[in-house]
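Student: No letters, just coordinates:
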């Protein structure tokens, strides 16, 4: 089925389908099958503006302070509002955006892992690997081996 999807649709559709329907009995968790997408199901325009900025600038290693620089809110109030609206902190949100970008790059297999790390907005290889494993459940190398063509 996946071969047919890849042939008639594209590789990313086949990978997405594999993630949706896959069950790996040998693993304790299924987190590497998950696709995270940011939640915008809230009515806080300030948080929506911040989310958009983070999604547009995650590769630039943007910080929370840079995101809220010209927004009319204090850092503490912003973090509280952001967590209330999205369920996670701004830093966690930024990390998840970056990890999702890294996953997509790893699926493509064009870049080496260091290149993926840099394009996803990370400078520290150890921190990137640890965070990737924490969120995804696999190392970047294991993820690439599982999903790259």
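Tutor: Looks like it arrived, so ask away. Computed from a prediction, not measured in an experiment: that's the story for all the values here.
Student: contacts, neighbours, all on C-alpha from now
Tutor: Will do.
Student: Between the two ends of stretch 25-35, what distance do you get?
Tutor: This stretch, stretch 25-35, spans 19 Å end to end (C-alpha to C-alpha, to the nearest Å).
Student: er, stretch 50-66 actually
Tutor: Terminal residues of stretch 50-66 are spaced 10 Å apart (C-alpha to C-alpha).
Student: want to compare, so here's the second one:
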């Protein structure tokens, strides 16, 4: 199976080299298992520039071939990319066109992180489910509203394309592809050898809530700032509407139009972000954090926290504090 990994000047080099290493090295594990041997992944790096050597993040990545010389692939995996995505897509329109041709030939297209932007640019993700990096999900939705984005997931396989989550989740994507094409036994074996958690399905516990302030509603901006500055207090929507000199229904409508969240959702997400920061401090108890974020009921706090992170406060604390 011929696997192509395109190399940009703007790609995350760890994503490129890491995927190549994982897919190639797993052949050694596979050959040690007692079953009929199959022809393994043949991985090639393809330069999207005029030279085979691409300078990336301070060092050179030497590719096998140029895009112009690559007319066939069984599987293409677009790596993580750093930069202004609309500009990068425009600059590499020839690559997008190449992806379209490959797709029509039956090539399986995959991506990790915001490489999904390139897959979506083909138009072949329209109406289908996909994921991307949690921190780029807002931009993705704006650029590709016809794609059914499930940004909390680490991997989405819609039958036509496979998309993966943020940056280093390329490891999970590789394990998934190994298992998809060569079976569960080698997938599990490779996960153990590379120390990759196979059962990890969600990006929610890694995501950081970004306050949606790219709008022009000054009154709502003032309310957002107030919520963020008073996250430790008990905040009531009706009182916020009154302070903004609006009827509550009008306030809720304008708030959601501006931020894509209702005021209640926004308050909860800001409080959860505060709770996450406090939980990352090993010396703060969960009971204290419950009160410090304005919640009186620990059970309710636990449920709200799990809704937005996928973890209980106790599990989050375990994951994000070192325990030697």
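Tutor: Here it is on my side, so go on. On a predicted model such as this, the values are computed, not experimentally measured, just so you know.
Student: tell me the contacts of the residue nearest to the spatial centre of structure 1?
Tutor: Geometric centre of structure 1, nearest residue: residue 100, 2.4 Å, by C-alpha atoms, centre = their mean. Contacts for residue 100 of structure 1 (C-alpha atoms under 8 Å, 6 or more residues apart in numbering) come out as 35, 36.
Student: could you say which helix or strand contains it?
Tutor: For residue 100 of structure 1, the host element (DSSP states H and E) is helix 90-108.
Student: Please pull up the equivalent of the residue nearest to the centre of structure 1 in structure 2.
Tutor: Matched to structure 2 by TM-score structural alignment, residue 100 of structure 1 sits across from residue 273.
Student: that older thread, flag every buried residue along the helix holding residue 100 of structure 1.
Tutor: Across helix 90-108 of structure 1, burial judged by 16 or more other C-alpha atoms under 10 Å covers 90, 93-107.
Student: Have a look at how far, on average, it is from structure 2.
Tutor: With mean C-alpha distance after the TM-score superposition for structure 1, helix 90-108 of structure 1 departs from structure 2 by a mean of 0.4 Å once superposed.
Student: In structure 2, what range does stretch 110-117 of structure 1 match?
Tutor: Aligned using TM-score structural alignment, stretch 110-117 of structure 1 spans residues 283-290 in structure 2.
Student: circling back to that earlier point, give me the contacts around the next helix or strand after the helix holding residue 100 of structure 1.
Tutor: Sequence order places helix 113-119 as the next helix or strand after helix 90-108 of structure 1, per DSSP H and E. With contacts defined as C-alpha under 8 Å, 6+ apart, helix 113-119 of structure 1 is touched by 59, 102, 105, 106, 123, 125, 128, 140, 141.
Student: now do stretch 311-318 of structure 2
Tutor: Contacts to stretch 311-318 of structure 2, defined as C-alpha under 8 Å, 6+ apart, come from residues 205, 276, 279, 280, 282, 286, 302, 303, 305, 306.
Student: Between its first and last residues, how far does stretch 155-171 of structure 2 reach?
Tutor: Stretch 155-171 of structure 2 end-to-end distance (C-alpha to C-alpha) = 11 Å.
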